[in-house]
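**Q** task: produce atomic coordinates for the following.
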Amino acid sequence: MNQPSPLRVLVIGYVWPEPRSSAASGHVMQILDTFLQEGWDITFASPAGPGEHKADLTAMGIREVPIELNSESFDTFVRELAPDIVLFDQFMMEEQFGWRVEKHCPDALRMLETSDLQSLRHARHQRLKERLKASDDANDFTGLFAPALREEFERMADTDLARREIAALYRCDLNLMVSEVEIELLVEQFHLPREVLHWCPLMVDAPAGPAKPFGERAHFLSIGNFRHAPNWDAVLWMKNTLWPLIRARLPSAQLHVYGAYTPPKATALHNAAQGFHVMNWAEDALQVMSAARVCLAPLRFGAGIKGKLVDAMLCGTPSVTTPIGAEAMHGEHPWPGAIACTAEDLAAQAVQLYENESRWRNAQALGDTLLAEHYRRSTHAAALIEKIAQCRQNLQTLRRNNFIGGMLRHHSLKSTQYMAQWIEEKNRNKLHADQ
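**A** All right, here's what the predicted structure looks like:
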């Protein structure tokens, strides 16, 4: 009996994955690995140039194809590839290429991977800026951390970014969401059909062996890509407010701050005398996390879930964060460390975890439980493959039921198409003129 041909998957990435630089890329790599385990034929395409820490997809058996924006060359490429599934990594790629995929491969399942809702993150950033402008208090941010979903919607709804992002979600057949909070926001406030949203958080395996014990660890650690605005804001809050409070209680304490793409403004914060060490990029994030006693993640805004905090659990490292940092990450389970809203409480909790071995070991055990029950790779990988199969089997019904998505594709993709074709023609005329 002939075996069925493997599914052909095209992934269109905003950037080439850099799993050692960002949790977003790590999530994409986990999805790619899930597809590879199914024996699917994968092509990864991107209009971006390769980054400094780009993963070697070719070594994994994945084709790498550079593509161009606003170019009919993509039409030929996608028509010849004839993918069964197209996964857009970030909504801007759906805007750019979605209409071309629909035109040339109408039966392909169109999926969107969202590491976080960008419009939610930007709305929260704006709220923080307003709070900082209105008050000199750099300590208490309780009011920022528990808004109702309706309040989040009202801050997002009038922005162009939200209109673009939510429209892209509607236009896709399936959207992979890392945050259950964001799923509820989209369903309850933006009225997306629940069946086009699938919870797919970070997918990890249990640690291979026991984590380093309390006595073999030292120092505090903070880690995150400096290009990600929430991470940079957290570093500034630590430097100016949180870390001086910790040092007042632990005068010999040391904080190691790691991050990819360290800018000069971050390097300038390095001060060994204050125990504040800017360490640049970590070659092995799990190695440095495993050596630290406590992970600090004082995020004042953001969205999605936080890869650094999953890494902390994998390494058995208790973490201290805010409600924004822990959002959608632990369900009904206790947090493996501490959650606080003020700099004083964050500092106090961090010092207690650092000094109290019994509490530290309990937090480590809570992390093991949370990993097993919330992030198990095999559970989420199987659920993702099953959801994709259901969508492909019922694709026409799914699209018919998502009337708003079809309406948006009919209208907005026409405008996107005509704009792209206008740019394409402009570029062609410029090339001819230059010759």
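**Q** all contacts plus neighbour counts: C-alpha atoms, from now on.
**A** OK.
**Q** what segments of the stretch 1-150 of the chain are helices?
**A** Using DSSP state H, counting those that start in this stretch, the helices assigned to the stretch 1-150 of the chain run over residues 23-37, 73-81, 91-104, 118-134, 149-156.
**Q** His256: which of the ones you listed is closest?
**A** Ranking the helices of the stretch 1-150 of the chain by distance to His256, with C-alpha to C-alpha as the measure, places helix 23-37 first at 19.1 Å.
**Q** list the contacts of that closest one.
**A** The contact list for helix 23-37 (C-alpha atoms under 8 Å, 6 or more residues apart in numbering) reads 17-20, 42, 89, 113, 115, 201-203, 306-308, 381.
**Q** ok, which pair from those residues is furthest apart?
**A** Farthest-apart pair in the contacts of helix 23-37 is Ile42 and Lys308; separation 27.6 Å (C-alpha to C-alpha).
**Q** show me the contacts of helix 23-37 that map onto strands.
**A** The strands, defined by DSSP state E, take in 42, 89, 113 from the contacts of helix 23-37.
**Q** one more, please, to line up against the first structure:
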Amino acid sequence: MPRLLVIAYSFPQPDEASGELRFFTLLSLLASKHKVLFCALSENGTTQPRNQASAQLEQAGITLGEVGLPHVLRHFKPDIVWFEFYHQARSDYLGLLERYCPQARLMVDSVDVHFNRLETRARLTGKTEDAAAARQMKAQELTAYASADMVIAVSNDDRQLILQELPQMRVEVVPNIHTVPSFPDRGKRHHGELLFVGGFKHDPNIDAMLYFCQEILPRIITTHPQTRLKIIGSNVPQAIQALASEHVDVLGYVPVTAPHLQSAYISVAPLRYGGGMKGKVGEAMSYGLPVVTTSFGAEGFGLQPDEDLLIGNDAETFAAQVIALLDDTELHDRVARRGYDFIKQHYSVPAVEQLLDSAMQGLLHVPPRKIPLHRKLKLGIKGWYMRNIAWRFTQA
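**A** Model (predicted):
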């Protein structure tokens, strides 16, 4: 059974955000076919304390790293190392891996292409500081990707973005993954109930709700005054709390979103910038809930606009698409069924598991990286020094 070392900043919390749910689900699938050791390492390299999220990993058959990375690598020789996000592929961690397990293949899970998200924000705001932040992020992110044997992207769009910058890089797509329940009965939905789900540590979600409540919702209420919006998501800032009104319920974090996905009539995702694949869109469609979003919200899925979901890239069009679903039950049912069938075919657990297995098998067949002779000598001298001399000073 191949040995897999996963390095992340924290233990995944699948009830907090779609990216966390994806990560946890992928780890659970990997644990059935790999010996998985999970290291949650803080910025200073120490292990994060156990919590409820770490217990969920153990229940999934995953071993937790209890000590720092040097000790782990002296006793666990991985075939593959999985970095969650580019910023975990740090130079100090890479140095330790080169020293203790040079045969290991390295993989970075991009989750989304961060510099693309910042570039789209800079285009929206026109601010020079946003453009500078995007350039800095791009340099850091591409450096991390270039250090790996493989990069995982969540969509083919993200894959192409990476290949444009790193044409020789091996990039595989392992997208968001959704458990798909039975298709629901529209009669159980509450007509006029709109739903937004998204964690508010993510700036695009804050912008989306401010934009929707200020520019889109008033247009809908003009013709449909009974319309109400539910806002669900963790880490709600004051600016979002302040949106609460007779037409807006700010629920914040809820442990289970399913009851709300089953009762809502329409899912809205008015994202004006961002990158990657939007879990809120896929989750809503997996529950047979028709979605109105923007081109950013639909990005990466391969969906057909006006068939699988509705698109509105300005306030007037977005409001009109919501109103059309409220007024036309035939349109509502058709979009709901098309989106549901699409997610079930392409992003259900069985569908994504095949892509994950293919990526892992492909990585195992990548030849180990060759370490230059001068690097081998340097690593050998450093190892000898640590074993025979440095320990004396720690004992003193």
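**Q** list the contacts for Ala208 of the second structure?
**A** Contacts here follow C-alpha under 8 Å, 6+ apart; on that basis Ala208 of the second structure touches 269-272.
**Q** go again using 6 Å as the cut-off
**A** Residues in contact with Ala208 of the second structure, defined by C-alpha atoms under 6 Å, 6 or more residues apart in numbering, are 270-271.
**Q** now do the same for it: its match in the first structure.
**A** Mapped onto the first structure by TM-score structural alignment, Ala208 of the second structure lines up with Ala234.
**Q** before we move on, what SS does that match have?
**A** Under DSSP: H, G, I helix; E, B strand; the rest coil, Ala234 of the first structure falls in the helix class.
**Q** what residue of the first structure matches up with Tyr347 of the second structure?
**A** Under the alignment defined by TM-score structural alignment, Tyr347 of the second structure corresponds to Tyr375 in the first structure.
**Q** chain neighbours aside, what residue packs nearest to its match?
**A** Sequence neighbours aside, Met203 is the residue nearest to Tyr375 of the first structure in space, at 5.2 Å (criterion: C-alpha to C-alpha, 6 or more residues apart in numbering).
**Q** in the stretch 201-350 of the first structure, which spans are strands?
**A** 220-223, 255-258, 276-280, 294-297, 319-321, 337-339 (DSSP state E, counting those that start in this stretch).
**Q** from Ala208 of the second structure, how far off is Gly65 of the second structure?
**A** Counting by C-alpha to C-alpha, to the nearest Å, the gap from Gly65 of the second structure to Ala208 of the second structure is 38 Å.
**Q** how about Gln321 of the second structure?
**A** 16 Å.
**Q** check Leu325 of the second structure too.
**A** Counting by C-alpha to C-alpha - Leu325 of the second structure and Ala208 of the second structure are separated by 20 Å.
**Q** residue in the second structure paired with Gly325 of the first structure?
**A** Aligned counterpart of Gly325 of the first structure in the second structure: Gly297 (TM-score structural alignment).
**Q** show me the contacts for its match.
**A** Leu271.
**Q** contacts only, for Phe85 of the second structure.
**A** Shown in contact with Phe85 of the second structure (C-alpha under 6 Å, 6+ apart): 109-110.
**Q** likewise for the one 3 residues further on?
**A** Residues touching Gln88 of the second structure, when contacts are defined by C-alpha under 6 Å, 6+ apart, are absent altogether.
**Q** if anything else comes up later, I'll come back, but that's it for now.
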